[in-house]
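Chemist: A structural model of the following input is requested.
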Amino acid sequence: MVIVTTIRREVLTLPTAELGPDNPLPPLRPLDEAHRMDDRDREDLPRDMARQIGYEPLRSLLPTRVRDGYDRDRAPRELDALVIENDRLRATVLPALGGRIASLVHKPTDRELLYRNPVLQPANFALNGAWFSGGIEWNIGATGHTTLSCAPLHAARVPAPDGGEMLRLWEWERLRDLPFQVDLWLPDGSDFLHVGVRIRNPHEKPAPTYWWSNTAVPEQRRVLAPASEAWHYGYERRLRRVPVPSYDGVDRTYPLNSPYAADYFYEIPDARRRWIAALDADGHGLVHTSTDALRGRKLFVWGTGSGGRRWQEWLTEPGTGSYCEIQAGLARTQLEHIRLDPESEVSWLEAYGPLDAEAEGEWPAVVDRAEARLETALPRADLDAAYTAWKPYADTEPGEILATGSGWGALEVLRTDWKLPGTPFDESTLGEAQAPWAALLRSGVLPEPRRVRPPGETLVAPHWRDMLETAPATPLTEYHLGVSQWHAGDRAQAVRSWERALELAPSLWPLLRCLAVADQEAGNHERAADRYTEAFADLCHERRDAGESWTAATAALGREAVEALLRVRRVADARAVWEMLHPATRERGRFLLLQAELLLAEGRRDDAWAVFADGFEVADLREGAESIGRLWARLTDEPLPTRYDFRMRPETP
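Modeler: So this is what the prediction gives:
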């Protein structure tokens, strides 16, 4: 009996925390990014690596929004899934959550090849906030987890090169303004999931490009890659070359041998096949390989320290297993971005499947034996041939639409009339977020909203900024123009646009908040505190109800206002803002931490201590953040309790 590849819909039920609303305040501050290197290390880098590390690193999250509205209250919820399956493998894909492959099962052995997270718990690891662990994710845009981690992608059936079906995922990546696609298919009888990826630059100028495929695997593994050196990067922000497998007397290819969280970017010789594997003590596990365009390979470990262990628990359920990550990217390290020429594209083929090979033993012999087993299971020439066969199908128009992503790609295609075979961004996908911008495009006028509400997202690319500059200077247009000018680095002009809008704007708080951020960035913290106070009072006067958008705006602006006021020691004013927050907002972990800081500033040390004693969880605690530990150290000399220990680096003397 011949079993052909099938694609079907399925519902996956998991304990899930709701994502909640996005933060409605535009992210004007410089990017809070943990992955920056110390300048002292640059002179020792290979020339091409140093050049790519310095090539247009991301400096702003605009035009995206920060996703920080989630909590840690998990309940069983149904998630739409797409399952692609043949007689050997079954892959479960979550199109509404960045196209994440949540599970990859090898059917003959009934083995799950990935780390499959038993819960869906957002945490603050993506560039714009919400991210979750487990499975295989597609990271595009800039150094870090993609802004699409918890966002919907378009999905459809597409003919595969072998006559079967592929599952195509595609979207418009907004940080770099680039469309991309991910094609998944299972050749008949294959033990390997094939993944064709293409990123296109339709613009008339080059674009910085970034891609890392990130696979979570159980932590009790040995990770193999054809390298004798690696670039080590930790949260001390130092990038240095280390030997593989061991340095400082410890074999680091076993994830549980590293005390602190770290990246190991393997230096694979140019002529060597690109692959990485994670095998258990019995030699069973997952291997990832690709065509040569996907150059880099990486191991990420959490480390065995208390902070790394706490993060593992934070991202899943305690007692349900831990994980590490094996990754593959376009550059040697994740600190680099590559240049994608105008009106060009980059593409490659990846493959994921089971590998049985001896994991224990001396490094060169173990690696050679594993590569030989990989060559038997999936010859390098066959992978190259599969890539050649796939390329013509990358342009094939999708058939049945299985999921719908955002309307931002449709807006760009409407603006330019670009032809992007294989990845249609249909005008029917335009939604409420795109509506005012489509109106600006068609009429040259940005329409005023029909009801009072927080302003929508701002488009900041040069062509949209040009349209805003020539549109009638309404208060809303001036607000968006100021955000766009700020993103472009023209801060003085941005301030002028916001100040002009204040004269006629019916809603003052969005403009006052932008001006407060500008004051902070200029070092004028007293005036920033004044403007935050005025902005928050105006918002509280204007908000119409306790609905989601107003509550999110009040929480976001209130938090910034309290922090700004505490910075200039205006404690009574900070308390006044705190009391005007919604009661439910004040009970959130982020705000309980802020309450402890406020109490300490008021001299109420015992009450601040009581906040810690009663317990709280900061749902959106940032990767690498040390704010809880710093506040604890101001309260007491006692060791930081395990529940609050998220430190990802050694303590500095």
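Chemist: going forward, measure contacts and count neighbours with C-alpha atoms only.
Modeler: Noted.
Chemist: Gly307 is in contact with Pro650, isn't it?
Modeler: No - using CA atoms under 8 Å, Gly307 is not in contact with Pro650; the gap is 9.9 Å.
Chemist: more crowded one of the two?
Modeler: Using other CA atoms under 10 Å as the criterion, Gly307 and Pro650 rank with Gly307 on top: 23 against 14.
Chemist: once you drop chain neighbours, what's closest to the more buried one?
Modeler: Phe646 (4.1 Å; CA to CA, 6 or more residues apart in numbering).
Chemist: isn't that neighbour up against Trp314?
Modeler: No - counting by CA under 8 Å, Phe646 sits too far from Trp314 to count as a contact (9.4 Å).
Chemist: so between the two, which is more surrounded?
Modeler: Remark: of Phe646 and Trp314, Phe646 carries more neighbours, 26 against 18, as counted by other CA under 10 Å.
Chemist: could you also give me the structure for this second sequence? I'd like to compare it with the first:
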Amino acid sequence: MVIVTTIRHEVLTLPAAPLGPDNPLPALRPLDEVHRVEDRDRAGLPHDMARQIGYAPLHSLLPAPVRDGYGRTRRPRAIDALVLENDRLRATVLPGLGGRIASLVHLPTGRELLYRNPVLQPANFALNGAWFSGGVEWNIGATGHTTLSCAPVHAARVPAPDGSAMLRLWEWERLRDLPFQVDLWLPDGSDFLHVGVRVRNPHERPVPAYWWSNIAVPEERRVLAPAEAAWHFGYERRLRRVPVPAHDGADRTYPRDSPYAADYFYDVPDGRRRWIAALDETGHGLVQTSTDALRGRKLFVWGSGPGGRRWQDWLTEPGTGGYCEIQAGLARTQLEHVRLEAESEVSWLESYGPLDAPPPAGEWDAAVRRTEERLEAVLPRAAVDAAHAAWKPYADAEPEEILSAGSGWGALEVLRGGWKLPGTPFPESTLGAQQEPWRRLLRSGSLPEPERAGPPGPSLVAPHWRDLLETAPATPAAEYHLGVAQWHAGDRAQAVRSWERALELAPRHWPSLRCLAVADRESDHHERAADRYARAFDALCLERSGDGERETAAVAALGREAIEALLRAGRPADARMVWERVDPATRARGRFRLAEAELLLAEGRPERARAVFDEGFEVADLREGDERLGQVWRLAGGGDLPARYDFRMRAEPS
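Modeler: From the prediction side, this is the model:
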């Protein structure tokens, strides 16, 4: 048999905004997470759901960096891609951007099965910031879009069960300290892309696990799944069970028929086949199905309101068509985490492909039945189970050819733990400058001081690294990073003591002063926090040795935090002094224009604050669910919120 499945390199050229530098300040403050359930709703939830919602929710981004250095200016950019293709389907994967499937084309008809974003525009939707819309993304870690959304992953060619080649993607997920892999397999002649996923827990303790495969599709579809009810979650943070397809007077399986952004987690009965489809009025579209381990199915809609439409334009090019998301996950909702036992793994197989079914309009049960019958005809449930069984022996297959490199963090963890992870090598050759101090700590027991001036490097916070820091010589670097690890562990008093010792020892004071300022802020000591922020910013400006990217990013990040803290403490004159020391290019960014409007309001100049809005600005890193734009607008004079500033994802609170 001649196998025609191929894997090749390509370069895509897209209008893209550069990602810019990561924020060099450790993410010490709690997550500003919109996906939380109000306590009043928990009593009415099924017992297992309530337990998993309460199981190890993420409280910190550490050790992941915040990625907020991007803007809104797009220029043509070459983006490396890997293309997996047989005679029926072509999948385009972006290994430098989380391994996302950017495009899935059905070759006989020429149809794009996904929503393919014509631009690359980062926005503040990932847990740690930068994220972009479109395609199929792999979300591992905790509730929300993965911290790997805009990060490289490892990629390689590996043997497939049918003798062809698979494209393997793998990385080390740092929030939960877990390695994972995604194997993309296109059997010869198949209309379906098989995706084998494995998440491993090499530790001697259970860990919380989370996975949702997120599929963007054009929103002019009806979304079908085998359920008669769904768990509805909106940006009011209420979780409630609603009927499917219609509730509150509209059929919510048509994405444009919801006024505001919302999640619908379909309550698929036990024993039913796991699938979800998005079909146009003629019955054409995409279907995703899986083995039963991938339990959940979800529809996310932006809604028809002005805020939802503004977000759609914000994430792509106006006039290019909107999208919704259909998703599949390990739990019934994205608010839950599941327990992955010590030294165990979980795996499943997903299948993506075209579906030509009867038109989906009309009575729900009949439309679901017709769609499921068509799916069974073109891809029987038993065939998906058989493909999973065929794939599992190949999950350990070693790469035949490395196609792209991810980070060095997995290599560092393997070096420390001595783990054997067949199929997903993390060789020492991938260790880089960020990992080098930690490799030296591992080998010598001492954390070296930075050789160059500038912001400290990234901290590691897992218990094994904290133990090493506690026994290392008390150098300024060791005390600083130990404080970060203790803070992450919830031992805030010890963290403060470590930072105070670092402050006494270190030639550069601002990193520890900033950490102490955060500790004060979280303890509601706002005046002391403001003092320390002002001292930290002054020290950074005095110690700054140049205009390098990381130092500029540090000034921007610390300046922003200092202005907020000083305004909170009622000290607009001191906040103005910080503002004036930030370089003009940074002050021109939208986030600082918004801070300027808040500063002007604090100075009693609402007309000037209104003028900032009238002049126009864009907050490139506006957070999902952030309502500050509207709040500051009202304080600056009010009136109807201009469309350009309307990102509301819920009705106005009464």
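Chemist: roughly how far apart are the residue nearest to Gly307 of structure 1 and Arg88 of structure 1?
Modeler: To Arg88 of structure 1, Phe646 of structure 1 is 40 Å away according to CA to CA, to the nearest Å.
Chemist: over to Val105 of structure 1?
Modeler: Separation of Val105 of structure 1 from Arg88 of structure 1 (CA to CA) stands at 8 Å.
Chemist: which one of those two has more residues nearby?
Modeler: Under the criterion of other CA under 10 Å, the comparison of Val105 of structure 1 against Arg88 puts Arg88 first, with 22 against 19.
Chemist: so that one sits against Pro187, correct?
Modeler: No - Arg88 of structure 1 is not in contact with Pro187 according to CA under 8 Å; the separation is 9.9 Å.
Chemist: one step back: report the secondary structure state of the residue nearest to Gly307 of structure 1.
Modeler: Secondary structure for Phe646 of structure 1, judged by DSSP: H, G, I helix; E, B strand; the rest coil, is coil.
Chemist: for the longest strand seen in structure 2, packing partners?
Modeler: When structure 2 is parsed with DSSP state E, its longest strand is strand 344-356. Applying 3 or more CA pairs under 8 Å, 6 or more residues apart in numbering; DSSP states H and E, we find strand 344-356 of structure 2 packed against strand 193-201, strand 284-290, helix 364-378, helix 381-391.
Chemist: which helices and strands sit right next to the longest one?
Modeler: Looking back up the chat, that one is helix 364-378 of structure 2. For helix 364-378 of structure 2, the packing partners by 3+ CA pairs under 8 Å, 6+ apart are strand 344-356.
Chemist: and the strand it packs on against structure 1, how far off on average?
Modeler: Its match in structure 1 and strand 344-356 of structure 2 itself, once the structures are fitted together, sit a mean 0.3 Å apart by mean CA distance after the TM-score superposition for structure 1.
Chemist: what is the orientation angle of that strand with helix 381-391?
Modeler: 140 degrees (axes from the mean of the first three to the mean of the last three CA atoms, to 10 degrees).
Chemist: for strand 344-356 of structure 2, which positions count as buried?
Modeler: Neighbour-count burial for strand 344-356 of structure 2, counted by 16 or more other CA atoms under 10 Å, picks out 346-356.
Chemist: got the contact list for the aligned partner of Ala474 of structure 2 in structure 1?
Modeler: With TM-score structural alignment as the criterion, the equivalent of Ala474 of structure 2 in structure 1 is Ala473. Shown in contact with Ala473 of structure 1 (CA atoms under 8 Å, 6 or more residues apart in numbering): no residues.
Chemist: tell me the spacing between Ala473 of structure 1 and Leu512 of structure 1.
Modeler: 18 Å.
Chemist: end to end, how far does stretch 148-168 of structure 2 reach?
Modeler: Stretch 148-168 of structure 2 has an end-to-end distance of 16 Å (CA to CA).
Chemist: scan structure 2 for its longest helix.
Modeler: For structure 2, the helix with the greatest residue count under DSSP state H is helix 549-568.
Chemist: centre of the chain to stretch 412-428 of structure 1, how far?
Modeler: Computed by CA atoms, centre = their mean, to the nearest Å, the chain-centroid distance of stretch 412-428 of structure 1 equals 25 Å.
Chemist: what range in structure 2 matches it?
Modeler: Mapping stretch 412-428 of structure 1 onto structure 2 (TM-score structural alignment) gives residues 413-429.
Chemist: if we look at the matching stretch, which residues are touching it?
Modeler: Counting by CA under 8 Å, 6+ apart, 170, 181, 202, 395-399, 408, 410-412, 442 sit against stretch 413-429 of structure 2.
Chemist: show me where the stretch 301-450 of structure 2 has its helices.
Modeler: Counting by DSSP state H, counting those that start in this stretch, the stretch 301-450 of structure 2 has helices at residues 306-315, 364-378, 381-391, 409-417, 436-444.
Chemist: reformat these as a markdown table; add distance to Pro243 of structure 2.
Modeler: Output for those, formatted as a markdown table (distance: least, CA to CA, whole Å):
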| stretch | distance to Pro243 of structure 2 |
| --- | --- |
| helix 306-315 | 23 |
| helix 364-378 | 11 |
| helix 381-391 | 26 |
| helix 409-417 | 44 |
| helix 436-444 | 52 |
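Chemist: which one, of the ones you listed, ends up nearest to Ala328 of structure 2?
Modeler: With CA to CA, the closest approach to Ala328 of structure 2 among the helices of the stretch 301-450 of structure 2 belongs to helix 381-391: 15.3 Å.
Chemist: list the residues that contact the nearest residue to Trp275 of structure 1 once chain neighbours are set aside.
Modeler: Leaving aside its chain neighbours, Trp275 of structure 1 sits nearest to Thr289 (4.2 Å; criterion: CA to CA, 6+ apart). Thr289 of structure 1 is in contact with 273-276, 350-352, counting by CA under 8 Å, 6+ apart.
Chemist: try it again at 6 Å.
Modeler: The neighbours of Thr289 of structure 1, taking CA atoms under 6 Å, 6 or more residues apart in numbering as the test, are 274-275, 350-351.
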